[in-house]
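Colleague: One predicted model, sequence on top.
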Amino acid sequence: MTLNKVTEAGIGARNKVNILAAAEKVFAQNGLKGTSVQQIADQAGIPKTNVLYYFKSKQELYLAVLKQTLSLWNSRFDLATAQDDPAETLAEYIAEKMEMSRTHPTASKIFALEIINGAPNLNRYFDEEHAQWMRGRVAIINAWIAQGKMSNVDPHYLLFHIWSSTQHYADFSAQVTRLRGSKMKKADFENATSHLISTILSGCGLTVPAQYRAASNG
């Protein structure tokens, strides 16, 4: 590859990052139907034609934002096995989800809006990949239960509880801010994370790992 092509590839990658960041913000504010390519271009500070050069339509750009959000949510829990320690694995998963709510709240809001509207743009993903992921995680949690590593809880409800409680801090950030009287800072997220880990793991008959207990006492 020549130097010019390398330079062009770098510029193209930066432009895509800029466009996706702008699209994420506008989609989170207006939803898919309420967003136009021109609004995204204005947010990115580039001409509309530049946006359409990289993404052929608003729909294609929206799907790219959704896929980026799902990739951000990749976790060590994706690779968990029946031999792992459930307390360590679940605590880390909760902490990762909370960190995503802190660092990428708009991405979470877009995903939430998509789900609220019936996930019309994620049907294939939910019917295949996400369902397969869910079956795999349920099987691992059931294996932990069968081995006597944790209490006999319903794996589906456990995962739904983790998702709802962690993503709440992103999707309902305005409510959290108003009721607390101030916007949550990093230290507040750390305290909330420790509280969630303690509550969820205790309900599973698990001992909270030392590093998360220490965070709650800090």
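Modeller: Yep, that arrived. Quick caveat, the model's predicted, so the values are computed rather than measured. Numbering: from 1, shown residues only.
Colleague: contacts and neighbour counts: CA atoms only from here.
Modeller: OK.
Colleague: Find the residue at the geometric middle of this structure.
Modeller: For the chain, residue 73 is the residue whose C-alpha lies nearest the centre (CA atoms, centre = their mean; 4.2 Å).
Colleague: Surely it touches residue 99?
Modeller: No: Residue 73 is not in contact with residue 99 according to CA atoms under 8 Å; the separation is 10.1 Å.
Colleague: one step back: give me the distance between the residue nearest to the centre of the chain and residue 9.
Modeller: From residue 73 over to residue 9 the distance is 26 Å, taken as CA to CA, to the nearest Å.
Colleague: got it, and residue 130?
Modeller: Relative to residue 9, residue 130 is positioned 32 Å away (CA to CA).
Colleague: Next: residue 103.
Modeller: For residue 103, the distance to residue 9 equals 27 Å [CA to CA].
Colleague: ok, and here's another one to check against it:
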Amino acid sequence: MVENSAAVQKAGGTRIQREKRAAILEAGLTVFAEAGFRGATLDRIASEAGLSKPNLLYYYPSKEAIYEALLHGLLETWLDPLRALDHGGDPVEELLAYVARKLEMARDFPRESRLFANEILSGAPQMLPVLQGELRALVDETAGVIERWVSEGRLAKVDARHLLFSIWAQTQHYADFDVQVQAVLGGQDFAGAAAHLEQVFRRMLTV
């Protein structure tokens, strides 16, 4: 996911420059997900990326710059499935598809999910303006669509914003609490999780 992040694409440059930026972001993701922001160091990120520290600093001037680039790229990826909701589609099926996509992201991008969760648990020092701006605007727009579906009788009565919170919590749990899930189940079970969540949300949303 990092190689195709918005941060790398926006930065531009030659192919080699893009590859090195991608390598730095991939290394940063690994280190930040394991050590947290405070525990991560530029030396460790450079080593993980296979670069010297001066070479890394040519592309990103600080640890904070790498962290911020990662978070903004991750948020864009996180929001894409919500933007993809078809406002003219079947409400239940559209929301179930969103649930399924969020669970797939928890399965495929666990480090990214934990990085984002750690940022939120730290008080969102880097992301709070984006959460209060771009994210809130998108949630407000989506909530308006859900409320219209409810008013048209095409969706059971639900609180739109709390519905989205529930979807995020119940899907990202499988990434953020991976150790707990595997300890209880003896391994991950995304197929079982998908079947369970579809049943839960279908019952909740169907008129």
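Modeller: Cool, the structure landed. Computed from a prediction, not measured in an experiment: that's the story for all the values here.
Colleague: Send over the TM-score of the superposed chains.
Modeller: Comparing the chains after superposition, counting by TM-score structural alignment, normalised by the length of structure 2, produces a TM-score of 0.89; 195 aligned residues with a CA RMSD of 1.4 Å.
Colleague: re earlier: mind checking which helix or strand the aligned partner of the residue nearest to the centre of structure 1 in structure 2 is in?
Modeller: Taking TM-score structural alignment as the criterion, the aligned counterpart of residue 73 of structure 1 in structure 2 is residue 78. Under DSSP states H and E, the secondary-structure element containing residue 78 of structure 2 is helix 63-83.
Colleague: starting at the chain centroid, how far to that helix?
Modeller: Between the mean C-alpha location of helix 63-83 of structure 2 and the chain-wide mean there is a distance of 8 Å, by CA atoms, centre = their mean, to the nearest Å.
Colleague: Longest helix in structure 1, please.
Modeller: Secondary structure of structure 1 per DSSP state H: the longest helix is helix 3-30.
Colleague: and that one, which residues are buried?
Modeller: If you call a residue buried by 16 or more other CA atoms under 10 Å, then helix 3-30 of structure 1 has these buried ones: 15-16, 18-28.
Colleague: Let me know the distance separating the counterpart of residue 112 of structure 2 in structure 1 from residue 213 of structure 1.
Modeller: Applying TM-score structural alignment, one finds that residue 112 of structure 2 aligns to residue 107 in structure 1. From residue 107 of structure 1 over to residue 213 of structure 1 the distance is 29 Å, taken as CA to CA.
Colleague: Likewise for residue 168 of structure 1?
Modeller: Per CA to CA, residue 168 of structure 1 is found 22 Å from residue 213 of structure 1.
Colleague: again, but for residue 130 of structure 1
Modeller: When residue 130 of structure 1 is compared with residue 213 of structure 1 (using CA to CA), they lie 32 Å apart.
Colleague: The helix or strand containing residue 129 of structure 2 vs structure 1, average distance?
Modeller: In this assignment (DSSP H and E), residue 129 of structure 2 forms part of helix 128-130. When structure 1 is superposed, helix 128-130 of structure 2 averages 1.2 Å from its matched positions, counting by mean CA distance after the TM-score superposition for structure 1.
Colleague: these two touch, right, residue 174 of structure 2 and residue 108?
Modeller: No: taking CA under 8 Å as the definition, residue 174 of structure 2 is not a contact partner of residue 108, at 10.7 Å.
Colleague: Return the residue of structure 2 aligned against residue 150 of structure 1.
Modeller: Under the alignment (TM-score structural alignment), residue 150 of structure 1 pairs with residue 155 in structure 2.
Colleague: what's the answer for residue 62 of structure 1, then?
Modeller: Counting by TM-score structural alignment, which is the criterion used here, residue 62 of structure 1 corresponds to residue 67 in structure 2.
Colleague: who's in contact with its match?
Modeller: Taking CA atoms under 8 Å, 6 or more residues apart in numbering as the criterion, residue 67 of structure 2 is in contact with 28, 32, 37.
Colleague: hmm, back to that, ok, how many other residues are close to the match of residue 150 of structure 1?
Modeller: 19 (other CA atoms under 10 Å).
Colleague: whereabouts in structure 2 does stretch 36-49 of structure 1 align?
Modeller: Aligned using TM-score structural alignment, stretch 36-49 of structure 1 spans residues 41-54 in structure 2.
Colleague: Can you give the contact residues for the matching stretch?
Modeller: Counting by CA under 8 Å, 6+ apart, 23, 24, 26, 27, 28, 31, 56, 62, 63 sit against stretch 41-54 of structure 2.
Colleague: can you rerun that using 7 Å?
Modeller: Stretch 41-54 of structure 2 is contacted from outside by 23, 24, 27, 28, 31, 56, 63, using CA atoms under 7 Å, 6 or more residues apart in numbering.
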